[in-house]
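**Q** Sharing a model prediction with you, sequence too.
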Amino acid sequence: MMPMNETPISEGDARPRRGGRPAEGQPVIDRAFALLGAFDENHRAQTLADLAQRSGIPRSSALRLARSLVGVGALERLEDGRFTVGLRLLEIASLAPRGHGLRSVAMPYMEDLFHVTRQHVLLAVLDQGEALLIERLSALDASPVRYRVGGRLPLTSTGVGLVLLAFSPPTVQEHAIGAYQPGNGDDDIRTPADLRRVLAEVRRGDYAFGHQSRPWPLSTVAAPVRDDSGVVAALSVVAPSSGFTDVGYGPAVRAAARAISRQVSAEGHRGLRLEGAGGRS
């Protein structure tokens, strides 16, 4: 069993730190992405001063970049002068095979799984040492969670994360095991050795099953989604622990994951799996 810590954490140096000052002579594209990276769930609309401070870019340069990004639709400016992420980014992001492409294949099966369970149904991919949530279906009366589409989840304390980690290359697994620290949930994974054992169990059983007791009791079953070359995503159901059993939810999740896998392979989708992003160790 494993915890389901909902607070996204970074895996070592897998991603650039938000707010880090760009190196001298940093290319414009890097500075532009640093500026865009200043936005997050808690900072959706920002002043120029906020953008400069959070991105580490001098205010004058931040203003020039922000104006350029507004010009191409990557940023939008509100009446009060604050900046927000622009719809042009959504338009471009919708073309990502591992995002919208995989989501479009998986959605009919996720909807079936949702109607059967009436709980949270999650679809995530491995990205830069974390699980990136690309779709979530949730009943109005489902237990509250802090998962959001586009949000990042830790690999070592979520169902989808453990599935993705278990089928990652050995180097990715060893990094996660070496850096492991216990989470905040009902945690049977207390040491790196525990994590190694759980990952082996996930590979052997081809699914992850676990629960957390804090901040409220939740349980999950997660299973891998594959194409012809390996694991490309993980599918899970998250529900209240009361009455939650592997027997009750496991077969439905695994059947849906297999159906998505067959569809992905049958349609010959390309670009769903990045080098180093999946695969059996």
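**A** That came in fine, so what should we check first?
**Q** Going by C-alpha atoms from here, please, whenever you check contacts or count neighbours.
**A** Noted.
**Q** So for stretch 147-157, what gets flagged as buried?
**A** Tyr147, Arg148, Gly151, Arg152, Leu153, Pro154, Leu155, Thr156, Ser157 (16 or more other CA atoms under 10 Å).
**Q** I figured the second one hits Leu133, correct?
**A** Read it as Arg148. Yes. Contact status for Arg148 versus Leu133: in contact at 6.9 Å, counting by CA atoms under 8 Å.
**Q** And the strands in the stretch 101-250 of the chain?
**A** For the stretch 101-250 of the chain, the strands defined by DSSP state E, counting those that start in this stretch cover 120-127, 130-137, 152-153, 208-212, 218-227, 230-240.
**Q** Compare those and give me the one nearest Ser143.
**A** Among those, the nearest to Ser143 by CA to CA is strand 230-240 (6.5 Å).
**Q** ok, structure two:
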Amino acid sequence: MRNQISSLSRALTLLDVFGAGDGELTLTELADRAGMPKSTAHRLVTDLVRWRALERTPSGLRLGMRLFELGHLVPSPRKLRDVALPHLEDLYVTTRNTVNLAVRDGLDVVYVEKFVAPTAPVPHTRTGGRLPMHCTALGKAILAFSPASLLEEVVAAGLRRMTPKTIQDPAVLRAELVTIRSHRVAYDVEESRIGLHCVGAPLFGRRGEVVAAVSVTGLQSRSTARHFAPAVLTASLALSRQLGWSGGAQPDRWANR
């Protein structure tokens, strides 16, 4: 049993080495990234191909359709995405900028859905991709209304620098979260990528817990990004109510934190 678990863990490691820009990888690249002998990688790849988690190409290997199929069966993000789609589409029509929906996974945000504006692409994110919470409007919107222990975890892990404008001082981040709790809107001012500005707002669930965030991203100036704040906030409130949130004082519960 222990050997079976070990094999499963190593097989999952092979899948995990694929990055956002990796359409396909060679067996040697997989083995090197996973830190395992090529012979071991070859054996595991054979099993993964048979299970359709990987597919062979003329020049290497790529992630298989079985993973895509299973990913769409994950209940919470899928339900959230289904409920959110009309609101995201309306927000896209209103702003004509890229619209994002994301949930928290560990200390990152994972993008569940995107409406990409051809005139304002966001090349460093994709559906299924992830970014640190502290440098994105989505992440800060979630972090502001999460238990204080999560912020401590984020700070303890280190505020990784994505651009010269990324917040790296915990005191600055804490102060910004206070402002976000007051206005219910968060901003990313070239903190995740130079040239991009983003405005986001949290989504609340039935018990008043923060469950996700929605945002608008574009190549516009900071002042233009702020111009989109009312539309983003309106979408977040409407979607939160559809998710079962009754409103009330929940977003103010952290005001004195």
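**A** That came through, no problem. Remember, it's a predicted structure, so these values are computed and weren't measured experimentally.
**Q** could I get the strands of the stretch 101-250 of structure 1 as CSV with distance to Pro169 of structure 1?
**A** Output for those, formatted as CSV (distance: least, CA to CA, whole Å):
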stretch, distance to Pro169 of structure 1
strand 120-127, 11
strand 130-137, 14
strand 152-153, 19
strand 208-212, 18
strand 218-227, 15
strand 230-240, 11
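**Q** Which one of those strands lies nearest to Thr47 of structure 1?
**A** Between these, strand 152-153 lies closest to Thr47 of structure 1; by CA to CA that is 24.8 Å.
**Q** For Ala231 of structure 2, give me its contacts.
**A** Counting by CA atoms under 8 Å, 6 or more residues apart in numbering, Ala231 of structure 2 makes contact with Leu91, Thr94, Thr95.
**Q** and if we set it to 7 Å?
**A** Counting by CA atoms under 7 Å, 6 or more residues apart in numbering, Ala231 of structure 2 touches Leu91.
**Q** Please pull up the equivalent of it in structure 1.
**A** In structure 1, the residue paired with Ala231 of structure 2 according to TM-score structural alignment is Ala252.
**Q** Of all the residues in the host helix or strand of its match, which ones are buried?
**A** Assessed by DSSP states H and E, Ala252 of structure 1 sits inside helix 246-267. For helix 246-267 of structure 1, the neighbour count (16+ other CA under 10 Å) marks 249-250, 252-254, 256-264 as buried.
**Q** Turn these into CSV, including distance to Ala52 of structure 1.
**A** Listed next are the buried residues of helix 246-267 of structure 1 as CSV, based on distance: CA to CA, whole Å:
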residue, distance to Ala52 of structure 1
Tyr249, 47
Gly250, 47
Ala252, 48
Val253, 44
Arg254, 46
Ala256, 45
Ala257, 43
Arg258, 46
Ala259, 47
Ile260, 43
Ser261, 44
Arg262, 47
Gln263, 45
Val264, 42
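**Q** okay, now the aligned residue in structure 2 for Ala45 of structure 1: neighbour count?
**A** Using TM-score structural alignment, the equivalent of Ala45 of structure 1 in structure 2 is Glu24. Per other CA atoms under 10 Å, the neighbour tally for Glu24 of structure 2 reads 19.
**Q** surely Glu24 of structure 2 meets Gly64?
**A** No. Here Glu24 of structure 2 does not reach Gly64: they are 10.5 Å apart, not a contact under CA atoms under 7 Å.
**Q** how much space between the residue minimising distance to the centre of structure 1 and Thr158 of structure 1?
**A** The C-alpha lying nearest the average C-alpha coordinate of structure 1 belongs to Leu132 (CA atoms, centre = their mean; 1.6 Å). Distance of Leu132 of structure 1 to Thr158 of structure 1, computed by CA to CA, to the nearest Å: 12 Å.
**Q** again, but for Ser242 of structure 1
**A** 18 Å.
**Q** Same check on Ile134 of structure 1?
**A** Using CA to CA, Ile134 of structure 1 is found at 15 Å from Thr158 of structure 1.
**Q** neighbour count winner among the two?
**A** Shown here are Ile134 of structure 1 and Thr158; by other CA under 10 Å, Thr158 has more neighbours (30 against 20).
**Q** Quick check: the aligned residue for Leu151 of structure 2 in structure 1?
**A** For Leu151 of structure 2, the residue aligned by TM-score structural alignment is Gln173.
**Q** Pretty sure that match sits against Leu164.
**A** No. Counting by CA under 7 Å, Gln173 of structure 1 stays clear of Leu164, with 9.8 Å between them.
**Q** Out of those two, name the residue with the larger neighbour count.
**A** Leu164 (36 against 22).
**Q** ok, residues contacting stretch 38-47 of structure 2?
**A** Ala11, Thr28, Ala31.
**Q** and the last one, which of the three is it?
**A** By that I understand Ala31 of structure 2. helix (DSSP: H, G, I helix; E, B strand; the rest coil).
**Q** Contact partners for it?
**A** Going by CA under 7 Å, 6+ apart, Ala31 of structure 2 touches Pro37, Lys38, Ala41.
**Q** which ones among those are found in strands?
**A** Judged by DSSP state E, the subset of the contacts of Ala31 of structure 2 located in strands is empty.
**Q** Tell me which helix or strand the counterpart of Leu90 of structure 1 in structure 2 sits in.
**A** Taking TM-score structural alignment, the alignment pairs Leu90 of structure 1 with Phe68 from structure 2. Using DSSP H and E, the element containing Phe68 of structure 2 is helix 65-71.
**Q** mean per-residue distance, that helix to structure 1?
**A** In the superposition with structure 1, the average deviation recorded for helix 65-71 of structure 2 is 0.4 Å (mean CA distance after the TM-score superposition for structure 1).
**Q** what's next to that helix, contact-wise?
**A** Here helix 65-71 of structure 2 has contacts from Arg52, Ala53, using CA under 7 Å, 6+ apart.
**Q** Helices of structure 1, start to end?
**A** 28-36, 48-55, 59-71, 87-93, 102-117, 159-166, 170-178, 192-205, 246-267 (DSSP state H).
**Q** tell me which residues in the shortest one are buried?
**A** Of all the residues in helix 87-93 of structure 1, those buried under the rule 16+ other CA under 10 Å are Arg88.
**Q** That's all I had, so thanks and see you.
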